[in-house]
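Here's my sequence, what's the structure:
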Amino acid sequence: MIAESTTASLVLRATEAFPSNGSRQANLRYKHPHITIEDRGLRPLRPDHVRLQMLRVGVCGTDLHMTQRDEQGFLRCSAPAHIPAEGRVLGHEGIGRVIGVGADVGAFRVGDILAPESVLSCSVCRSCRSGCFNQCQKAVLLGMEQDGLFSTIADVPARSTVNISELGQTDQGLQMAACLEPAGVALLCGMNTRITPGDKVLIFGAGPIGLLCAIVARQVYGASSVAMVEPSPYRRQFAGRWADQAASSADELTTPAHGWDVVIEASGDLSNINRVFRQIAACGRVALLGRGGQPLTIDAVDHMITNAISVMGLRGHLGGVYERLIELCLSGHLPLDSIITTTLEGLDKLQIVLSQPDVVASTDCKIVVKLAD
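Okay, the predicted model is just below:
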């Protein structure tokens, strides 16, 4: 195999800025996003890293938010991000074939197909030592705080990758594997909200995360019904395969007699929770997945106390979640590729998508980009 010396990458550049009140206590934010495709030289492979030829990458809502601006001109994304002067290579969902192995890596070999995890945990902080890897206090987010996967070649830490070679033997398997990262968020959400057979689940947002939560709630955890709220007519219609009810607002839904057992907010509009809070059943569970940078307001605190309703924020997919998903895919229980609405070829097509982020919700659910065979 001929060693490559450069990689084509999709790079986001932005201008550093602080909020208009001038407070430097607030998190650093960015303005004026601009995306380019650049050829970058490859650095020597670190001993604990693997070098991947990227095969498939997925477009996440966070990638779109990194290119959108709010009313003040700041990047819409509220997740932790660091964009250096030379720009940040975006992308945290994808799979690649090993073309190089660091000197200290013994678990993988050239030709293996791997799925990088997007939360790069440290394994030594208190959270990690307690098994809470997704809440690692020193976590670095791939494609946000460290260069990501929107490249023809990407170097990633070997310990933060999972071998998906068995799943990647077919094109369908590769497509499913490209969705492992968001599916991991959905599986972990179902686990933490303790969805059980017979539960009634309400999901806000029928984007990839919300739709995967619906599929997982039904196929894995046995929810008896799933309702979804989605303003986009396209996504609302697409969600009909997995939702018993799909409406543009919660007011249009038929609320179960005893209320919703689980409410999942995957749209980023936290005001949704307050609108339906009194409709949540006793011992109900609320999960916040979508980031919007908004405050959470709950008026019905007495209802919350009386009914022992729990509200939790969730992120990530670490802790053996990928391995469980792979088994579910191989057994035919979890058709992850069913959420893919468009498959593009090449970084140039991806650049067009990210240059028009407001269009995606009206025309697509999950976009996967093919970079190599």
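
CA atoms for contacts and neighbours, from now on please.
OK.

Geometric centre of this protein: which residue is closest?
Among the residues of the chain, the one closest to the centroid is Pro182, at 4.1 Å (C-alpha atoms, centre = their mean).

pretty sure that residue contacts Gly207?
No - with contact defined as C-alpha atoms under 8 Å, Pro182 does not count as touching Gly207 (10.5 Å).

Could you also give me the structure for this next sequence, so I can compare it with the first?
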Amino acid sequence: MASTATAQNLSFVLQGIHQVSYEDRPLPELKNPHDVIINVRYTGICGSDVHYWEHGAIGNFVVKDPMVLGHESAGVISKVGSAVTSLKVGDHVAMEPGIACRRCEPCKSGKYNLCENMAFAATPPYDGTLAKYYVLPEDFCYKLPTNLSLQEGALMEPLSVAVHIVRQASVSPGQTVVVFGAGPVGLLCCAVATAFGASQVIAVDIQQPRLDFAKQYATTATFMPSKSPAVENAERLKQENNLGTGADVAIDASGAEPSVHTGIHVLRNGGTYVQGGMGRSEIQFPIMAACSKELTLKGSFRYGSGDYKLAVGLVASGKVDVKKLITGTVKFEDAEQAFKDVKAGKGIKTLIAGVAE
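Here you go, the predicted model:
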């Protein structure tokens, strides 16, 4: 490992499956007057980071060359481009890690998360944020209010994913919402749905410790499915929670096929289903139930316009608490062990501190 004292831009690099190293990469340069350089202070470990470390690929995105990991980050502005007006050196910012081209049809129509030429951190071939310094455009940095820590700032990325999912579901006051999967994004979906005014928010998971946490975090109830058919689990879920003919909204943050099925069956006629979790590329699907109930079905991918800003606002106002999800912070030089711990299911959200000065 390169010395932290002499390294200019120490980075945590994936070389191959289960093969990582610490490298001193070149200092980033300001090639665009609207860019800023950020001293990265905290980075959360996401399931996709672990998946690349474990398998070397996610779908068609294959790690062919060494790649810096990480994309859930916050840091301190260390340098600004000549055209930057909203940020200054020393500002604390949450970092949105996907840079859209701004020119393709999705970008021009306001859905830049669907950009055809997205450069997303730690998605091949683009390096991630587990480095001392990282460059972003000014408008992809969100200044943190003084009552938000940099640790909380690192959680703006998964919170923005949850905000996008709940906005896709058009959750409104008084609605009943069922969230499948009580991992970090599922838990945050529960918190955002509650902040949006949902009257009932029910978390579903097959791990009791996750349900125990969800119960004291941001839900009105929890549910553990049995190995019964999805229709039976959905019926029991409705009965135990007095949902009548069904829930208004079902959100899947697990990617598990049984959850998808139960989500479709637990909805009332005319309800809304949003797929946020990523599982197998193809699954069986209860299409007749979706049709006969005339459900609204939506996908959700990353985050788009306004999601990061809203995420920061929800935490700053006290409507969503992300600190409770942070179960540990490790030193930069212990990043590999942190990946192993996350893979083993330890904790909810682990943060890696930035390179020591």
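
TM-score, when you put one on top of the other?
In this superposition the chains share a TM-score of 0.86, using TM-score structural alignment, normalised by the length of the second structure; 337 aligned residues with a C-alpha RMSD of 2.3 Å.

if we can go back for a sec, which of the helices or strands spans the residue nearest to the centre of the first structure?
Per DSSP states H and E, Pro182 of the first structure falls inside helix 180-192.

what's whichever helix or strand comes after that helix packed up against?
Sequence-wise, the next helix or strand beyond helix 180-192 of the first structure is strand 200-204, with elements assigned using DSSP H and E. Judged by 3 or more C-alpha pairs under 8 Å, 6 or more residues apart in numbering; DSSP states H and E, strand 200-204 of the first structure is in contact with helix 208-219, strand 225-229, strand 260-265.

any chance of those in TSV, plus distance to Ala247 of the first structure and mean neighbour count?
TSV is the format used below for these (distance: least, C-alpha to C-alpha, whole Å; neighbours: other C-alpha atoms under 10 Å):
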stretch	distance to Ala247 of the first structure	mean neighbour count
helix 208-219	14	26
strand 225-229	5	25
strand 260-265	15	26
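
In TSV: these, plus distance to Thr363 of the first structure.
Compiled in TSV, these are given as follows (distance: least, C-alpha to C-alpha, whole Å):
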stretch	distance to Thr363 of the first structure
helix 208-219	13
strand 225-229	17
strand 260-265	21
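
quick revisit: please name the nearest non-neighbouring residue to the residue nearest to the centre of the first structure.
Closest residue to Pro182 of the first structure apart from its sequence neighbours, by C-alpha to C-alpha, 6 or more residues apart in numbering: Ile209 at 5.8 Å.

That neighbour -> the second structure?
Matched to the second structure by TM-score structural alignment, Ile209 of the first structure sits across from Val185.

Its match against Ala162, yeah?
Yes - in this structure, Val185 of the second structure is within contact of Ala162 by C-alpha under 8 Å, at 5.8 Å.

Give me the distance between Arg236 of the second structure and Phe223 of the second structure.
Noted for Arg236 of the second structure: a distance of 9 Å to Phe223 of the second structure, by C-alpha to C-alpha, to the nearest Å.

So for these two, which residue has more residues nearby?
Phe223 (21 against 16; other C-alpha atoms under 10 Å).

what sits against the aligned partner of that one in the first structure?
Using TM-score structural alignment, the partner of Phe223 of the second structure in the first structure is Ala247. Contacts of Ala247 of the first structure were listed using C-alpha atoms under 8 Å, 6 or more residues apart in numbering, and they are 228-231, 236, 253.

Just send these back as TSV, with distance to Cys60 of the first structure too.
Output for these, formatted as TSV (distance: C-alpha to C-alpha, whole Å):
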residue	distance to Cys60 of the first structure
Met228	19
Val229	19
Glu230	17
Pro231	18
Arg236	18
Leu253	27
